[in-house]
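# Could you look at this predicted model? Sequence included:
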Amino acid sequence: MSAHSTYEALSCDVCIIGAGSAGLSAAAGAAQLGAKVVLIERAAMGGDCLNTGCVPSKSLIASAHAAHTFTASMRLGVGEALAPKIDFEAIHRHIHGVISEIAPHDSVERFQGMGVKVLREGARFVSSNELIAGRYRIQARRFVVATGSRAVVPPVPGLRELEPLTNETVFDLVERPDHLLIVGGGPIGLEMAQAFRRLGSAVTIVDVAQILPRDEPEAADLIRGVLRKEGTTLFENAKLIDPQRHDTGISATIETAAGRHELGASHILVAAGREANVQDMGLELAGIDFDEKGIKVDDRLRTSNARIFAIGDVAGGPQFTHIAGYHAGIFVRNAMFGLPAKVDYAALPWVTYLDPEVAHVGLTEAEARKRHGELHVILERMDDNDRAQTERRTEGFIKLILTRRGRVLGVTIVAPHAGEMISLWGLVISEKIKLSAVASMIAPYPTLSELSKRAASAYYKPKLFGRLSRAWVGLVQKLLP
């Protein structure tokens, strides 16, 4: 019997590997346009975002925010300064209850209802136009690799042997850590640090560089102060040395320019970057180029095998759920409509869900200076916003990065609900809307959104209230009856 005869042949228009955010969006789009779709997922439907990423992390952050209101409300004259009662087992139920509420949207049943054939198997390419999944040998007009990414454990001697927590395991905790040591000062590490600190854990962060390296320095400075004020211990530009597990927990040495610090903790969480899931898929047999950063794609998300696309984290670009959905749209336009749609990250937004939130879109000041040279930079602080004053939440700012002629290149907002405010600026950048449109809009009072209008108006103030304007007004007043 030949090797081919041991498998059941299956053909389709689109075969997608991975049922995370990118794969599910691509499957839904293609199926609803009438394509015959096969979707392959060997693990949980919904992928990282639903099960171990955005959904559980934001659910934990919501619990932490609720706990923080007990002490924060005192600045508004409400309540007593009592520590909240933390039921971590109930928080665990809350997190997984939210996952359960959202899961039907990503379920096998929903996609089968769209006409998608869902295979709960691993997948491996065996040639440039075939792959094997379970008992099936699948041929497709187009393949999509959407296998996502996973947490990286840094090459610190002894760290991997400790089997540290990652985003894949930290949300399974049913008891609150007494002292959580977090390796990594990026968005995930800082979000978890603030959440666990507000829920009563002692928290220490150690990072080989500085926190929030992709964000504006002003944002990192503000967040650094917020975390320390709340009691988080922060070691930047530091090395973790000789981590060991003992009966009572974990010990390690932290080395900084100021010297060495001996540390004991109950738990250790690694949040130091992610790597693409490209292993054991037969990518070489399919003629797909890849490296440790992910699968190499062109600006239409096609791999070196033009019949195969890679989307989401595995494509080696920005690792955000909203980018996964964006990539799926690029694929659908290319493969379903035959349009040469290309990725464009000029208006790429991201949000770090701290309190206050850090939201950004477009270029940072440093990136913009490299590309454009001379800039106009506007920074307006939250303490000039009346809504922020009423809520005693005046830490934060908006920073606009403009060309000298006022074209918006990038925006950072640090504020409560900054993630809800940044979309306006994404629209301004993507649609090349004039800054004057934001300056002249009517913003409801009092809202945090007035901060955007104030920042846009600041660009025009020197001209509006300058010598020529004053002279013109003087002349008009003389001529008017």
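Cool, got the structure.
# From here on, just use CA atoms for contacts and neighbour counts.
Will do.
# Tell me, how many residues neighbour Ala35?
17 (other C-alpha atoms under 10 Å).
# where does the closest residue to it other than its chain neighbours sit relative to Ile413, distance-wise?
The spatial neighbour of Ala35 that comes closest, neighbours along the chain excluded (C-alpha to C-alpha, 6 or more residues apart in numbering), is Asp13 at 5.9 Å. Distance, Asp13 to Ile413, by C-alpha to C-alpha, to the nearest Å: 43 Å.
# try this one next to it:
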Amino acid sequence: MTDLVKADICVVGAGSAGLTVAAGASQFGAATVLIEGRRMGGDCLNYGCVPSKALLAAGHAARAAGGGAPFGIADGAAEVDFRRVHDHVHAVIDAIAPQDSVERFEGLGVRVIQAEARFIGPRELIAGDGRVRARRFVVATGSAPAVPPIPGLDRMPYYTNETIFDLTERPDHLVVIGGGPIGCELAQAHRRLGARVSILEADRILPKDDPELVELLRQRLRADGIALYEQTKVVGVEGSAGAITARIERNGTTETVQGTVLLVATGRKPTVKGLDLEAAGVAYTDRGIAVDRRLRTSNRRIFAIGDVTGGFQFTHMAGYDAGIVIRNALFRLPAKVDHRAVPWVTYTDPELAHVGMTERQAREAGREIRILRWPFAENDRAQAERTTDGLIKVVTTPRGRILGASILGAHAGELIHVWVLAIGQNLKIGAIANMIAPYPTLGEVSKRAAGSFYTPTLFSERTRRLVRFLRLFG
């Protein structure tokens, strides 16, 4: 006989989404069970956000070591010890891991079960040697690398974002299949650490972002020495460790790209296999678990959040989803998701950040729009720090309602915050134009872009006539 554990809420998956629900539910007084069959912290801590940003930081440091000439500092090529880079990445993971540990969550009053879970009914599951019966369940099992069916790939060694951070020797030539955020970030990081890098992308790189800003980033990646093969189909791969060949088709011709290490970064797929969701009456497909705006599944006692729903695969959205679930599951409040102001950032150099609608999306939706732009080259702080490659682009209605914003530039991930707030709170462009921005800061690009909305009116002939008329009165 297996032991029976009864709980108010049972969370399956200890990634960002599941940990947030478990911590919140327990601290609100709910009897909480957390189940994880792999590593606490999930993808973000172990394979995603944390190690990738640590590797990018190492790449930025290597670039800075040889980039002093514009400031009057003699250049010196960076000497990269890739083993120490590896150790740096894992030291960052280790520093953050206690916040996601079994010990911390047990200290919060959560019962943690380290085992795989599978449902055996609409209100019950098995995990290890125990059964869990709960009033509410939350499935937060995240996602895993999606590996495309490329001929030959199953017969040769390759890396994904779950394994690439185990490298202790710098690749001589890294070939990346996939030009999305993961592919571009890891490509640039390895290039700046001294590897040759090629990106093979079936579409254009970063296809979900504004093409105007992506073109500026494309120029930077090429300037860094990254070979870009866009609108390219990989028709086969072959080779062994240290010697790989990718056969590609583009522009009607076939050619080969040779390298030493292969990274597959072609997106992620929801982790639903093995959960026996059918037994729980939960509808799902290969694209994820179906949920309504309250994040309830077809079984109203079971919620699904984060990557497993097939929606926005961002850690910050996992945390947002967790808040929606806690309000619904614990407080019976009919909280619903609102995706109007979902931001995302690609942490290349320069960074590319976005929130709301792109110009293309707005036009396809039939919206009448105005486009506001301001280049980083006209920002004094950017000039002082030699970070003038960049542009902010804002999409508004003719009356100044903000529909979306994209920023390519230094610290774009920080600069996008004000636009997330503006869209989420239904602010008009005047709220940004009238804010007092400290000088000199990169944040002034937002104020200047917003202020340009009024330029045609403020400096029109009509305004000049008004000034001349008022001058008559002294």
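Yes, it's here. All of these numbers come straight from a predicted model, not from anything done at the bench.
# Between Asp13 and Ile413 of the first structure, which is the more surrounded one?
More neighbours surround Ile413 than the other of Asp13 of the first structure and Ile413, with 30 against 18 (other C-alpha under 10 Å).
# Tell me the secondary structure at the alignment partner in the second structure of Leu479 of the first structure.
For Leu479 of the first structure, the aligned position in the second structure is Phe473, judged by TM-score structural alignment. Following DSSP: H, G, I helix; E, B strand; the rest coil, the label given to Phe473 of the second structure is coil.
# ok, Phe473 of the second structure - contacts?
Phe473 of the second structure sits next to no residue when contact means C-alpha atoms under 8 Å, 6 or more residues apart in numbering.
# Check the gap between it and Arg464 of the second structure for me.
15 Å.
# burial count for the aligned residue in the first structure for Phe105 of the second structure?
Alignment note (TM-score structural alignment): Phe105 of the second structure maps to Phe111 of the first structure. Residues near Phe111 of the first structure, counting by other C-alpha under 10 Å, number 20.
# Phe111 of the first structure in helix, strand or coil?
Per three-state DSSP, Phe111 of the first structure ends up helix.
# residue ranges of the helices in the stretch 151-300 of the second structure, please?
Here the stretch 151-300 of the second structure has its helices, by DSSP state H, counting those that start in this stretch, at 181-192, 211-223, 277-280.
# Now these in a markdown table, please, with extra columns for distance to Asp81 of the second structure and mean neighbour count.
Formatted as a markdown table, those follow (distance: least, C-alpha to C-alpha, whole Å; neighbours: other C-alpha atoms under 10 Å):
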| stretch | distance to Asp81 of the second structure | mean neighbour count |
| --- | --- | --- |
| helix 181-192 | 12 | 24 |
| helix 211-223 | 23 | 16 |
| helix 277-280 | 47 | 17 |
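# possible to save those as JSON lines with distance to Phe312 of the second structure?
Formatted as JSON lines, those follow (distance: least, C-alpha to C-alpha, whole Å):
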{"stretch": "helix 181-192", "distance to Phe312 of the second structure": "13"}
{"stretch": "helix 211-223", "distance to Phe312 of the second structure": "20"}
{"stretch": "helix 277-280", "distance to Phe312 of the second structure": "21"}
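# just so I know, which of those lies nearest Arg133 of the second structure?
Distance to Arg133 of the second structure, taken as C-alpha to C-alpha, is lowest for helix 277-280 among the helices of the stretch 151-300 of the second structure, at 11.9 Å.
# How about residues contacting the closest one?
Helix 277-280 of the second structure is contacted by residues 118-124, 283-284, 299 when judged by C-alpha under 8 Å, 6+ apart.
# one more time with 6 Å
With C-alpha atoms under 6 Å, 6 or more residues apart in numbering as the test, helix 277-280 of the second structure has contacts from 119-122.
# List buried residues within these.
Buried residues within the contacts of helix 277-280 of the second structure, counting neighbours by 16 or more other C-alpha atoms under 10 Å: 119-120, 122.
# Now do the helices in the stretch 1-150 of the first structure.
Under DSSP H, counting those that start in this stretch, the stretch 1-150 of the first structure gives helices at 21-32, 47-51, 54-72, 88-102, 108-113.
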